[in-house]
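**Student:** only geometry, no sequence info:
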């Protein structure tokens, strides 16, 4: 029998660390800095615009300096210094693309083509949604994890398995709910999304909720609740109390904030709180069906 050496154990731990951090597939011999590539493209575009403005400005100046010709007006195009695209511009673009989506399929296409969020360049997949888009209940988490990124579906890892058991306890399954995330791309190493990344992605999830038009919205975890309910309160204060999500068109949807399944895996004693929250959801769905 061959026993693993100390060196072998260290290698396994290192590979496990890389997998947890998101480094789970070697595509090239050397690492690729996606952020540097994105910045290089932005810088190249700015330099091209500056070069074109300079060329036009020099041509106009030469024309105006010809003998016998008086300068009638300032050059129509003046040289401009390169300016970094602000996050506000990406938020505005996301809002424009979201508003232009008349269906969920169109929204998915616009999100797949959107390049205003850096998370897209480090993720493997666009994790759009799972389940039935015509369901009465929609659940929204924060962002995909490693398993979700690999499969392109939300809540398919351990937290997803727990969510499936919770849904089954109130008589629901994946075909009777609609599931999505505020952030559709996995943050590297499962880190917390930045406020800028959340704001850039916000128009997409808000439009997704509006198009799905569920009767009840369930926010899973604090970040989802804070984003969709426009609040700064913690999830332990919010959970168990009905709130309202208001869409861009003014549609009001009852929302139940509850704990994220990943949090429940780390804190099993708090499953009783989530159970109470989902019983409230079950009762609300029943009352809506009877009305």
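**Tutor:** Perfect, I can see it now. Since we're looking at a predicted model, the values are computed, not measured.

**Student:** rest of the way, CA atoms for contacts and neighbours
**Tutor:** OK.

**Student:** So which residue is smack in the middle of the protein?
**Tutor:** residue 183 (1.6 Å; C-alpha atoms, centre = their mean).

**Student:** Who are the contact partners of that residue?
**Tutor:** Applying C-alpha atoms under 8 Å, 6 or more residues apart in numbering to residue 183 gives the contacts 142, 143, 144, 193, 197, 198, 201, 202, 205.

**Student:** Turn those into JSON lines, including neighbour count.
**Tutor:** Shown next, in JSON lines, are those (neighbours: other C-alpha atoms under 10 Å):
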{"residue": "142", "neighbour count": "24"}
{"residue": "143", "neighbour count": "25"}
{"residue": "144", "neighbour count": "29"}
{"residue": "193", "neighbour count": "18"}
{"residue": "197", "neighbour count": "19"}
{"residue": "198", "neighbour count": "20"}
{"residue": "201", "neighbour count": "24"}
{"residue": "202", "neighbour count": "20"}
{"residue": "205", "neighbour count": "21"}
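
**Student:** with those in mind, which one is nearest to residue 100?
**Tutor:** Lowest distance from residue 100 to those (C-alpha to C-alpha) belongs to residue 205, with 13.7 Å.

**Student:** Got another one to weigh against that:
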């Protein structure tokens, strides 16, 4: 063999079957008819290489290393291995079971290679909002009827009798007027009366005594009733739109009227009067749900809860305006005629 080819072999640049001094018989291609003929030639080549004298400068060359590494001890080989490989070797020595050699994958058979490849698993569908439903708050468990939370009591004023209604008014806290009152003013008179007189709200004397229309205004009202052959407590029931005194005798606010009106509605339903006389502008506006002046509301028959209503002046106003007493008398006469037309006085 030429010297240049020998040098290539020494440098590891020759064909694979002579690299690192491998025996030619191992490097020969299997199942090749020319492999047997190549063995003697390869053996001769290896012998030639061994017989060629090497210069001293090549003692550390790749050729000498290729033959000397087989004679080196395991410790020397490990020292020459790069750091990552050396670490793996040390770990393998410490835990040999963890690095047990796994069987090499077998090549597919001819039959398997001939068969068409089966399709792999389909890609999962994209996530939707339903896939995250478990993030939602769990529904609250339904409680048995005996453990269900108690509901707010319903407004049953329309079902109360006289005693229950009076007790409800006495303990009422529906609006802020309860904070400054001394007494609630429920009403007085005949609970089966045909005449019902309704004022606006208690004054100072009414709040102190717990009775509507007392003092000088009350005395004037008694005189007006006497002119009609009526008397307080005899076929007459007297009440107010508001059951508590507004501070400073101010006019009640709309929300205060709305919260107190169910009591008056129940009183009218229990009394079942045949005529109602609204005394004063505020009482008339509250009953008739209007903002009309008392002058525009007088002289006509109105209606509240199915009962005829006559509008007149408040007795306290008549004490300051004596010239309107004649008008008040005309209002009372209209109320008497309306009462008689409704069958009043026949009981």
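**Tutor:** Sure thing, it's come through. As the structure is a computational prediction, the values presented were derived from the model and not from experiment.

**Student:** still on that earlier bit, the contacts of residue 183 of the first structure into JSON lines, with extra columns for secondary structure and distance to residue 267 of the first structure?
**Tutor:** Conversion of the contacts of residue 183 of the first structure to JSON lines gives the following (DSSP: H, G, I helix; E, B strand; the rest coil; distance: C-alpha to C-alpha, whole Å):
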{"residue": "142", "secondary structure": "coil", "distance to residue 267 of the first structure": "18"}
{"residue": "143", "secondary structure": "coil", "distance to residue 267 of the first structure": "20"}
{"residue": "144", "secondary structure": "coil", "distance to residue 267 of the first structure": "20"}
{"residue": "193", "secondary structure": "coil", "distance to residue 267 of the first structure": "22"}
{"residue": "197", "secondary structure": "helix", "distance to residue 267 of the first structure": "28"}
{"residue": "198", "secondary structure": "helix", "distance to residue 267 of the first structure": "26"}
{"residue": "201", "secondary structure": "helix", "distance to residue 267 of the first structure": "29"}
{"residue": "202", "secondary structure": "helix", "distance to residue 267 of the first structure": "28"}
{"residue": "205", "secondary structure": "helix", "distance to residue 267 of the first structure": "28"}
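
**Student:** What residue in the first structure is paired with residue 279 of the second structure?
**Tutor:** Matched by TM-score structural alignment, residue 279 of the second structure corresponds to residue 220 in the first structure.

**Student:** what about that match, how many neighbours?
**Tutor:** 25 (other C-alpha atoms under 10 Å).

**Student:** Let me see the ranges of the strands in the second structure.
**Tutor:** 188-189, 195-199, 236-240, 275-279, 301-304, 307-312 (DSSP state E).

**Student:** Ok, which of those strands comes nearest residue 135 of the second structure?
**Tutor:** Closest approach to residue 135 of the second structure among the strands of the second structure (C-alpha to C-alpha): strand 301-304, 57.7 Å.

**Student:** average gap between that closest one and the first structure?
**Tutor:** Mean deviation of strand 301-304 of the second structure relative to the first structure after superposition (mean C-alpha distance after the TM-score superposition for the first structure): 0.9 Å.

**Student:** matching residues in the first structure for that strand?
**Tutor:** Residues 242-245 of the first structure are where strand 301-304 of the second structure lands when matched by TM-score structural alignment.

**Student:** Let me see the residues that make contact with that stretch.
**Tutor:** Here stretch 242-245 of the first structure has contacts from 217, 228, 229, 252, 253, 254, 255, 256, 257, using C-alpha under 8 Å, 6+ apart.

**Student:** will you turn the contacts of residue 183 of the first structure into JSON lines that also has distance to residue 154 of the first structure?
**Tutor:** Output for the contacts of residue 183 of the first structure, formatted as JSON lines (distance: C-alpha to C-alpha, whole Å):
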{"residue": "142", "distance to residue 154 of the first structure": "10"}
{"residue": "143", "distance to residue 154 of the first structure": "8"}
{"residue": "144", "distance to residue 154 of the first structure": "6"}
{"residue": "193", "distance to residue 154 of the first structure": "16"}
{"residue": "197", "distance to residue 154 of the first structure": "18"}
{"residue": "198", "distance to residue 154 of the first structure": "17"}
{"residue": "201", "distance to residue 154 of the first structure": "16"}
{"residue": "202", "distance to residue 154 of the first structure": "17"}
{"residue": "205", "distance to residue 154 of the first structure": "13"}
